[in-house]
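# Structural data only, the sequence is not supplied:
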């Protein structure tokens, strides 16, 4: 490997050989290969550091088109590895200057990575999002049933009273949605082996007009996936003010991520 070539690490696993990844491409479209150290396996793609070094990554991570393409390739590799056994997906953009630096990292973290792979064996990640409708009436839009303003009706006191009542009702509805989402998360957490709450996505990113009140990730044994899905459906019926969206199963991105390589 020349000095201007680095390795993009997609995932960590064990017991996987190169022949199990035939036809799988990773970062930059490069074919993936394995680097094995003491029973651990890193699944990597060789990359040009002019395009994937520290400065290039800082620039490219702000390019939405590049980011989408890189994330798709990263996820594709993690899923391919996951089909063969437990996987620790790495953070997007984990690049080492050379294979020697990666081998040193694997040796230094062998105990922790082995324990993590043991914990994730036969486990999958499920995502649950909860949405609630929320009135986002533009400021100044009339609240009266007939659209009249206080100036036109001459009953400003009654208008303000109705407006305050509507605002209070909206706040109560919002609180009820948050409380319901909290209850859903609590029950899903009790069922799962581990849980994470991610920040709710902005409407502009999610493409959903409703208000996201829960963005949860749950680690579930592979044999209990159907039961977990049934629990989500039951909770959706129990809390009709929420719309629950179930996604998965996925590799356990939320529960096992190796950080950025020191060499980037």
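Arrived safely, thanks for sending. Predicted, not measured: the structure shown is a model, and the values here were computed from it.

# okay, CA-based contacts and neighbour counts for the rest of this
Fine.

# what's near enough to touch residue 253?
Remark: with contacts taken as CA atoms under 8 Å, 6 or more residues apart in numbering, residue 253 is in contact with 88-89, 125.

# Which secondary structure element is home to residue 249?
In the assignment (DSSP states H and E), residue 249 maps to strand 243-250.

# Now do that strand: which elements does it pack against?
Using 3 or more CA pairs under 8 Å, 6 or more residues apart in numbering; DSSP states H and E as the contact criterion, the secondary-structure elements in contact with strand 243-250 are strand 123-132, helix 225-238.

# can we see that at 6 Å?
In terms of contacts (3 or more CA pairs under 6 Å, 6 or more residues apart in numbering; DSSP states H and E), strand 243-250 is packed against strand 123-132.

# Contacts for the following helix or strand past the strand it packs on, please.
Next helix or strand after strand 123-132 toward the C-terminus (DSSP H and E): helix 150-153. Defining contact as CA atoms under 6 Å, 6 or more residues apart in numbering, one finds that helix 150-153 is touched by 156, 159.

# change it to 10 Å
Counting contacts by CA atoms under 10 Å, 6 or more residues apart in numbering, the residues outside helix 150-153 that touch it are 142, 144, 156-160.

# Stretch 53-67 now?
Counting by CA under 10 Å, 6+ apart, the neighbours of stretch 53-67 from elsewhere in the structure are 4-8, 47, 49-52, 68, 70-73, 92-97, 263-264.

# Which of those residues fall in helices?
Secondary structure from DSSP state H places 49-52, 68, 70-73 of those in helices.

# could you flag which of those are buried?
49, 52, 70-71, 73 (16 or more other CA atoms under 10 Å).

# As a markdown table, those residues with distance to residue 174 would be great.
Written out in a markdown table, the entries for those read as follows (distance: CA to CA, whole Å):
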| residue | distance to residue 174 |
| --- | --- |
| 49 | 49 |
| 52 | 44 |
| 70 | 37 |
| 71 | 34 |
| 73 | 38 |
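
# wait, which of the ones in helices among the contacts of stretch 53-67 is closest to residue 198?
When the ones in helices among the contacts of stretch 53-67 are compared for distance to residue 198 (CA to CA), residue 71 wins out at 18.0 Å.

# looking at it, that closest one is touching residue 92, isn't it?
Yes. Residue 71 is in contact with residue 92 according to CA atoms under 10 Å; the separation is 6.9 Å.

# Give the intersection of the neighbour lists for the two.
With CA under 10 Å, 6+ apart, residue 71 and residue 92 have common neighbours residue 27.

# which of the contacts of residue 253 has the most neighbours?
Neighbour counts for the contacts of residue 253, by other CA atoms under 10 Å, peak at residue 89, which reaches 29 neighbours.

# Count residues in the vicinity of residue 210, would you?
Summarising burial for residue 210: neighbours were counted as other CA under 10 Å, giving 16.

# Go ahead and confirm it touches residue 130.
Yes. The pair formed by residue 210 and residue 130 meets the contact definition of CA under 10 Å, at 9.4 Å.

# what about versus this one:
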């Protein structure tokens, strides 16, 4: 191994996959750069890590090479899935890289309280993503106005006021639907997180994004959680709910870890 001279930029960094309880052997899998994995321990916690070349990996979460990033993301997810099958784990964001094991150990020491709580919550639970969409009714044709009134300023203002009230009503009803869905599903979760909805236009023509959320659900309650989502959809023909998962429990901590410094 070549040791950089003092002042030279590092040529490799320590990629962090997740934090697990001690003791826990490192996965037999290799990591995002086909590197062997091992653990760094501090404060009763173990970080599963691997050495990666900084070129092409330190900025994996922000790169423009989509195929390269997707390959890295799949490898990262594969390690997280392997860990979860064997123990509770707090996953780290893609591209979390520290300079060395001392930096990782310091992170474990500084974040030991939230990480320990995250491990407690993650044990026996999985994250599920939920997106809810509202089918919008086709716009109704405007009511015909008497010819004499159609061009008056009063008629125009009344028309605009009615359109504004209709729009406000739609937004209020959508917010109420979103709150109801979230409250219902959160009742099955140890942790729930609501995120800003994606661009409503991304939902497709005639649909509006109501909810974008994640729920940390006990493995024993997954069937009931999915049934609750299906029940909400069944009683509201205008509603479509999409579930995705199971995912690593990113929402087990208030702020998903991922702020390493190469």
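Good, I have the coordinates. The structure displayed is predicted, hence computed values, not measured ones.

# in the longest helix along the second structure, what counts as buried?
As assigned by DSSP H, the longest helix anywhere in the second structure is helix 153-186. With burial defined by 16+ other CA under 10 Å, the residues of helix 153-186 of the second structure counted as buried are 174, 177-178, 181-182, 185-186.

# Next: stretch 91-111 of the second structure.
For stretch 91-111 of the second structure, a neighbour-count test (16+ other CA under 10 Å) marks 91-101, 103-105, 107-109 as buried.

# ditto for stretch 214-232 of the second structure
Of all the residues in stretch 214-232 of the second structure, those buried under the rule 16+ other CA under 10 Å are 214-218, 222, 225, 228-229, 232.

# got it, and stretch 26-35 of the second structure?
Of all the residues in stretch 26-35 of the second structure, those buried under the rule 16+ other CA under 10 Å are 26-27, 30-33.

# can you redo those as a markdown table with distance to residue 166 of the second structure and secondary structure?
Below are the buried residues of stretch 26-35 of the second structure laid out as a markdown table (distance: CA to CA, whole Å; DSSP: H, G, I helix; E, B strand; the rest coil):
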| residue | distance to residue 166 of the second structure | secondary structure |
| --- | --- | --- |
| 26 | 58 | coil |
| 27 | 57 | coil |
| 30 | 56 | strand |
| 31 | 54 | coil |
| 32 | 52 | coil |
| 33 | 55 | coil |
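
# quick one: which of those residues is nearest residue 139 of the second structure?
For residue 139 of the second structure, the closest of those turns out to be residue 32, at 50.0 Å, with distances computed as CA to CA.

# how about the closest one, what does it touch?
Counting by CA under 10 Å, 6+ apart, residue 32 of the second structure has contacts 15, 17, 50-52, 57, 71-79, 94-95.

# Then residue 36 of the first structure?
Contacts for residue 36 of the first structure were tallied using CA under 10 Å, 6+ apart; they are 12-17, 42-43, 103, 106.

# try residue 255 of the first structure
Applying CA under 10 Å, 6+ apart, one finds that residue 255 of the first structure lies in contact with 88-89, 116, 119-120, 124-125, 194-196, 217-219.

# and the gap between the nearest residue to residue 143 of the first structure once chain neighbours are set aside and residue 130 of the first structure?
Computed as CA to CA, 6 or more residues apart in numbering, the closest residue to residue 143 of the first structure that is not its neighbour in sequence is residue 163, at 6.3 Å. Summarising the geometry, the distance separating residue 163 of the first structure from residue 130 of the first structure, computed by CA to CA, to the nearest Å, is 28 Å.

# Ok, residue 31 of the first structure next?
Distance of residue 31 of the first structure to residue 130 of the first structure, given as CA to CA: 38 Å.

# Next: residue 61 of the first structure.
Distance, residue 61 of the first structure to residue 130 of the first structure, using CA to CA: 28 Å.

# quick one, which of these two is more surrounded?
Legend: neighbour count by other CA under 10 Å for residue 61 of the first structure and residue 130, higher for residue 130 (25 against 15).

# Now the counterpart of the more buried one in the second structure: closest residue in space that isn't a chain neighbour?
Matched to the second structure by TM-score structural alignment, residue 130 of the first structure sits across from residue 132. Setting aside the residues directly before and after it, residue 132 of the second structure is nearest to residue 241 in space (CA to CA, 6+ apart), at 4.4 Å.

# helices or strands next to the helix or strand where residue 107 of the first structure lies in the packing?
Per DSSP H and E, residue 107 of the first structure falls inside helix 99-108. The contact analysis (3 or more CA pairs under 10 Å, 6 or more residues apart in numbering; DSSP states H and E) places helix 99-108 of the first structure against strand 5-13, strand 32-37, strand 40-48, strand 95-96, helix 110-120.

# can you tell which of these is closest to residue 168 of the first structure?
Put simply, out of these the one that sits nearest residue 168 of the first structure is helix 110-120, at 45.9 Å, with distance taken as CA to CA.

# For residue 17 of the first structure, see how far away whichever residue in the first structure pairs up with residue 91 of the second structure is.
Taking TM-score structural alignment as the alignment basis, one finds that residue 91 of the second structure is matched in the first structure by residue 89. Taking CA to CA as the measure, residue 89 of the first structure and residue 17 of the first structure are separated by 17 Å.

# now swap in residue 199 of the first structure and tell me
As defined by CA to CA, residue 199 of the first structure lies at a distance of 37 Å from residue 17 of the first structure.

# who has more neighbours, those two?
In this comparison of residue 199 of the first structure against residue 17, neighbours counted by other CA under 10 Å, the higher total goes to residue 17 at 14 against 11.

# Is the equivalent of that one over in the second structure part of a helix or strand, or is it coil?
Matched across to the second structure, residue 17 of the first structure falls on residue 25, judged by TM-score structural alignment. Classification of residue 25 of the second structure into helix, strand or coil gives coil, according to DSSP: H, G, I helix; E, B strand; the rest coil.

# what's near enough to touch residue 25 of the second structure?
Counting by CA under 10 Å, 6+ apart, residue 25 of the second structure makes contact with 37-39, 46, 48, 83, 86.

# Quick one: which of the residues you listed is the most crowded by neighbours?
Counting neighbours by other CA under 10 Å, the top entry in these is residue 48, with 28 neighbours.
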